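1. using only what follows, build the 3D model:
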Amino acid sequence: MAMQSLLIILVVLAALLILGVPIAYAIGISALAAILQTVPLDVSVVTGAQRIFVGMSKFSLTAIPFFILAGNLMNQGGIAKRLVDFVMALLGRTPGALLVTNIGANALFGAISGSAAAAAAAVGSMVEQGEREQGYDPALCAATNGASAPAGLLIPPSNALITYSLAAGGVSVAGLFLAGYVPGVIWTLACMAAAVFFAFRKGYRGTRGGFDWKNLGMCTLRALPSLSLIVVVIGGIVGGVFTATEGSAIAVVYALVLGLCYRNITLRSFWNIVVESTRMSGMIVFLIGVSNILGWVMAFTQIPQAISAALLGLTSSPVVILLIMNVILLIAGTFMDVTPAILIFTPLFLPVVRSFGMDPIQFGLILVYNLCIGNITPPVGNTLFVAIKVGRSSLSGVMPYMLGYYLVILLGLLLLTYVPVVSLGLPRLAGLL
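-> Presented below is the predicted three-dimensional model:
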């Protein structure tokens, strides 16, 4: 019955997505279709409504709308230019300085805003004019901007990691946040290495002259209030001063005060930010509620156990099983957004990795890392297409460079998958494991 239910879910879900049905409705309808083979229609509908309510009534969900609002406030708060100036002052002498600056600023801005697409749009717009003036290849610039933007989704505070915590049944958010730093840095450094390689081949040079410590000091002071958001929120959560939910509310207050001090947020823009954040939060929370039906159906029909038995039946090697999972997640990530993919694949694969002793925190980072790659991979690849638009380039021009970035990013994925200390080192040092 398990495999039959899984087949129904996949077929119905794929058909509805092809027809253009919103992902939340598609997930709910496919789950109900699977359960109808064993439960009457009236019972399944009532059960589905109950599971949506249960899924949406978790107090920890409050953190997601708050972090979204904080991110949107920071997007409008004038911090992108300060971060670009800071990274440029720090790394300006590196070959291909503007490319490296783009990557570093994307990591910082994406972590603060919680959106890879927002980072690609904001930071890409800031460096685009300078890159053109210095004769940089627009396709290379767009590829660099798109490839590096998802690093911020791994560096906390991260809505993707909060969503995974909920889908995994309450995995420590503080542990996930700490675990995200090293993979996020690996992604960033991998992109920087590829950018420097491309810069050498193109003959791009960094700024000349000695290191300007005075300029670095001024740029650091201007960027410090924005960077402090990460320190305040994550430090408080990890240190046990406040919970992730309380930290998200503090992030909103901090971002609002910062935006007002920078004089980039007016009453009208604040209202627009609240409306947009409410719309986005409603979609995500409803999606989480509907996915709770899918989780219940999977548990009822024992789909995770069947998948685990099937994978373990193919091979007993955790190395091979993890490789198969990565391939599946990479493919799925090319046509699914991060949030629904987390909600679908967590209950499928988490029991499998737990069967051979993998920590749920490590699997959560592997899952999010895979889906971040999908964020910059056609045919969906929202962040990649934002970068192409901002960089005034084309997909055909960008893809040759993207292949180089994919290579180094995938090497980071292998490191994260097969070397547990990459994700678990910091949580262990902090005593969270």
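2. from here on, contacts and neighbour counts on C-alpha atoms
-> Fine.
3. next SSE downstream of the longest helix along the chain?
-> Using DSSP state H, we find that the single longest helix of the chain is helix 267-301. Next in sequence after helix 267-301, counting helices and strands by DSSP states H and E, comes helix 303-314.
4. that following helix versus helix 267-301: what angle between them?
-> 70 degrees (axes from the mean of the first three to the mean of the last three CA atoms, to 10 degrees).
5. which helices and strands does helix 303-314 pack with?
-> helix 2-18, helix 338-355 (3 or more CA pairs under 8 Å, 6 or more residues apart in numbering; DSSP states H and E).
6. rewinding a little: and the angle for the longest helix of the chain with helix 338-355?
-> 40 degrees.
7. re the thing from before, tell me which of the helices and strands packed on helix 303-314 is the most buried.
-> Greatest average neighbour count among these goes to helix 338-355 (a mean of 19), per mean count of other CA atoms under 10 Å.
8. helix or strand right after that helix?
-> helix 360-374.
9. can you check the distance spanned by stretch 374-391, start to finish?
-> 20 Å (CA to CA, to the nearest Å).
10. would you mind measuring from the residue nearest to Y25 when sequence neighbours are not counted to R279?
-> Leaving aside its sequence neighbours, Y25 sits nearest to V290 (CA to CA, 6 or more residues apart in numbering; 7.7 Å). Distance, V290 to R279, by CA to CA: 17 Å.
11. of those two, who's got more company?
-> When neighbours are counted by other CA atoms under 10 Å, V290 and R279 differ, and V290 comes out ahead with 28 against 12.
12. which helix or which strand is home to S228?
-> Secondary structure from DSSP H and E places S228 in helix 213-238.
13. second input sequence below; structure requested for side-by-side comparison:
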Amino acid sequence: MTFIFILLVLLAIMLYLGVPVAISLFLSATALLLMLDIPLVVAVQRMSAGVNVFTLMAIPLFILAGELMTQAGIARRLVNLSDSTLGAAPGGLGQVTILSSMLFGAVSGSALASASAMGSAIGPEMRKRGFDADYTVNVSTTASITGLLIPPSHNMIIFATAAGTGISIGDLFLGGVVPGILTGLTLMVVAAVVATRRGYPRGEFPGFRELLRTAASAVPGILTAIIILVGILAGIFTPTESAAIACAYTLVIGVFLYRELDRTRLRSAFVNSARTTIMVMFIIATASLFGWVLAVLQAPAQLAQMLAPAMTSPLLTLLLIALMLLLLGTFMDMAPLILITTPIFLPIATQVGMDPVQFGVMLMLALGIGLLTPPVGSVLFVGCAAQGLRVGQALRTIWPFYFALLFSLLLVIMMPSLSLWLPGQFG
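-> Here you go, the predicted model:
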């Protein structure tokens, strides 16, 4: 237990000092290796093994597909479709932002990309129509979390890798659909209530002809997620192959159909995706080393022993796990937390009767809420930067949206059918 305490203290100190998460994980883990007289070559071996997984090849391809979709104008077309559909609802553009985030999440699988795209695409128009900056940030950032649940989500692939064999990525993708939609609808209710109390304007319904026009323009982009999901479920291709097909499909519609992917935009997409991939894979490598050190120190067994008194009540055990995930998410990024916490908490959750697919959905949502919570809160920082708003100003009014996300998390924990019904229909 002493070594576990030292490991966590070293990590906390470095994070407090502002050391990047990946470097903090690496330095704290190698320090423990030195204390345990384990050769440092083991660190290189474990990091190499952590990224030498075939399934992880899908991640850079999904990241590239998301960048291509952004550069191809898919985000703008999804916004137009959402505006035609929900612009006249209470909250107007607030509802449009949430629906657009759900649709964009279904083709990008990234909360950060969704928050950035929606903030830049809808934010200026919301300000122009009289919506306050804090409302714009609150809606766009919290709605982006739906992209972690609605497939395809590369974080689901990371979870499947951390969980080991026996968990179908197709089942994980399907398991996130209903909770993702439910989360979006819950946020819509809150957005409508807040907008009504503040007296924000509604738009006007443009007519069925305009609705059909915008839908026809957005369908090719939405088909990306459908092709991926159907292909995986039907066994036509693997998740890695589906990511490659998504890239090829997006290139075709971006160059030949939408005609917006010129040389400059293509270069930007490749450069941005390469930069993001390097960061993600380095974090995965160092988190794998950190997780291995925790396993050597028998942290999962010791934590299970600590939770043993509460494990008489399965619901209480799951709530405690969710609470710990929420707390951890406030100071660490999502990818390393998935790799570190999955081997620790998944066995405990399954021991009290939770299905691994349900656990994966709970993990995505709980850690997604962490992306909105300082001191890390990367999605919240991106959303605030896009609107020129200080984080403190957004935090003063974001609480109703936080509670909506927490309500969805409770439903995922207490109602397994939300995550398991759809995978069961295709099982």
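14. the longest helix of the first structure vs the second structure, average offset?
-> Once the two are superposed, helix 267-301 of the first structure sits an average of 2.4 Å from its aligned residues in the second structure (mean CA distance after the TM-score superposition for the first structure).
15. show me what that helix is packed up against.
-> Here helix 267-301 of the first structure touches helix 2-18, helix 23-35, helix 41-56, helix 63-76, helix 338-355, going by 3+ CA pairs under 8 Å, 6+ apart.
16. export the ones you listed as JSON lines, with columns for distance to L90 of the first structure.
-> Shown next, in JSON lines, are these (distance: least, CA to CA, whole Å):
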{"stretch": "helix 2-18", "distance to L90 of the first structure": "45"}
{"stretch": "helix 23-35", "distance to L90 of the first structure": "42"}
{"stretch": "helix 41-56", "distance to L90 of the first structure": "44"}
{"stretch": "helix 63-76", "distance to L90 of the first structure": "22"}
{"stretch": "helix 338-355", "distance to L90 of the first structure": "32"}
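17. how about these, which one is nearest Y254 of the first structure?
-> helix 63-76 (8.1 Å; CA to CA).
18. tell me the counterpart of the residue nearest to Y25 of the first structure in the second structure.
-> Under the alignment (TM-score structural alignment), V290 of the first structure pairs with T286 in the second structure.
19. between the helix holding S228 of the first structure and helix 63-76, how many degrees?
-> With the same axes, to 10 degrees as the basis, helix 213-238 of the first structure and helix 63-76 are set at 170 degrees to each other.
20. spit out the contact partners of the residue nearest to Y25 of the first structure.
-> By CA atoms under 8 Å, 6 or more residues apart in numbering, V290 of the first structure lies in contact with A24, Y25, I27, G28, R51, I52, G55.
21. gap between it and I376 of the first structure?
-> Where I376 of the first structure is concerned, V290 of the first structure sits at a distance of 26 Å (CA to CA).
22. and if you look at E276 of the first structure?
-> Computed as CA to CA, the E276 of the first structure to I376 of the first structure distance reads 24 Å.
23. show me what contacts the most centrally placed residue in the second structure?
-> Nearest to the mean C-alpha position of the second structure, by CA atoms, centre = their mean, lies L148 at 3.1 Å. For L148 of the second structure, the contact set (CA under 8 Å, 6+ apart) comprises G105, G109, S110, A111, N155, M156, G180, M364, L365, G368.
24. with distance to A394 of the second structure and neighbour count as new columns, can those be given to me in a markdown table?
-> Below are the contacts of L148 of the second structure laid out as a markdown table (distance: CA to CA, whole Å; neighbours: other CA atoms under 10 Å):
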| residue | distance to A394 of the second structure | neighbour count |
| --- | --- | --- |
| G105 | 22 | 31 |
| G109 | 24 | 30 |
| S110 | 21 | 26 |
| A111 | 18 | 28 |
| N155 | 26 | 21 |
| M156 | 29 | 26 |
| G180 | 23 | 27 |
| M364 | 23 | 26 |
| L365 | 20 | 28 |
| G368 | 17 | 28 |
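25. closest to L11 of the second structure among these?
-> Using CA to CA, G368 is the member of those that sits closest to L11 of the second structure, with 21.1 Å.
26. residue in the first structure paired with that closest one?
-> Using TM-score structural alignment, G368 of the second structure pairs with C372 in the first structure.
27. what sits closest to that match if chain neighbours are left out?
-> In space, and not counting its chain neighbours, C372 of the first structure is closest to P150: 5.7 Å by CA to CA, 6+ apart.
28. counterpart of the one you found in the second structure?
-> With TM-score structural alignment as the criterion, P150 of the first structure pairs with I145.
29. one more: Y204 of the first structure?
-> Y204 of the first structure maps onto Y200 in the second structure, by TM-score structural alignment.
30. residues near its match, how many?
-> 19.
31. ok, the aligned residue in the first structure for A113 of the second structure to A24 of the first structure distance?
-> Mapped onto the first structure by TM-score structural alignment, A113 of the second structure lines up with A118. Distance, A118 of the first structure to A24 of the first structure, by CA to CA: 23 Å.
32. more crowded one of these two?
-> Between A118 of the first structure and A24, counted using other CA under 10 Å, the more crowded position is A118 (21 against 18).
33. and the more buried one, what does it touch?
-> Contacts of A118 of the first structure by CA under 8 Å, 6+ apart are N75, G110.
34. now it: how far from K58 of the first structure?
-> 28 Å.
35. so for E276 and I376 of the first structure, which sits in the more crowded spot?
-> I376 (28 against 15).
36. not counting its neighbours along the chain, what's nearest the more buried one?
-> Counting by CA to CA, 6+ apart, the residue nearest I376 of the first structure is L384, at 4.6 Å.
37. residue in the second structure paired with the one you found?
-> Under TM-score structural alignment, L384 of the first structure pairs with L380 in the second structure.
38. what's the local residue count around that match?
-> When neighbours are counted by other CA under 10 Å, L380 of the second structure registers 27.
39. state the helix or strand in which it lies.
-> Per DSSP H and E: helix 378-387 holds L380 of the second structure.
40. mind listing what's buried in that helix?
-> Neighbour-count burial for helix 378-387 of the second structure, counted by 16 or more other CA atoms under 10 Å, picks out S378, V379, L380, F381, V382, G383, C384, A386, Q387.
41. so which of those residues is the closest to L34 of the second structure?
-> For these, the closest approach to L34 of the second structure (CA to CA) belongs to S378, at 32.2 Å.
42. I'd like to know how far the residue lying closest to that closest one once chain neighbours are set aside sits from A225 of the second structure.
-> In this structure, S378 of the second structure finds its nearest non-sequential neighbour in L371, 5.6 Å apart by CA to CA, 6+ apart. According to CA to CA, L371 of the second structure stands 23 Å off from A225 of the second structure.
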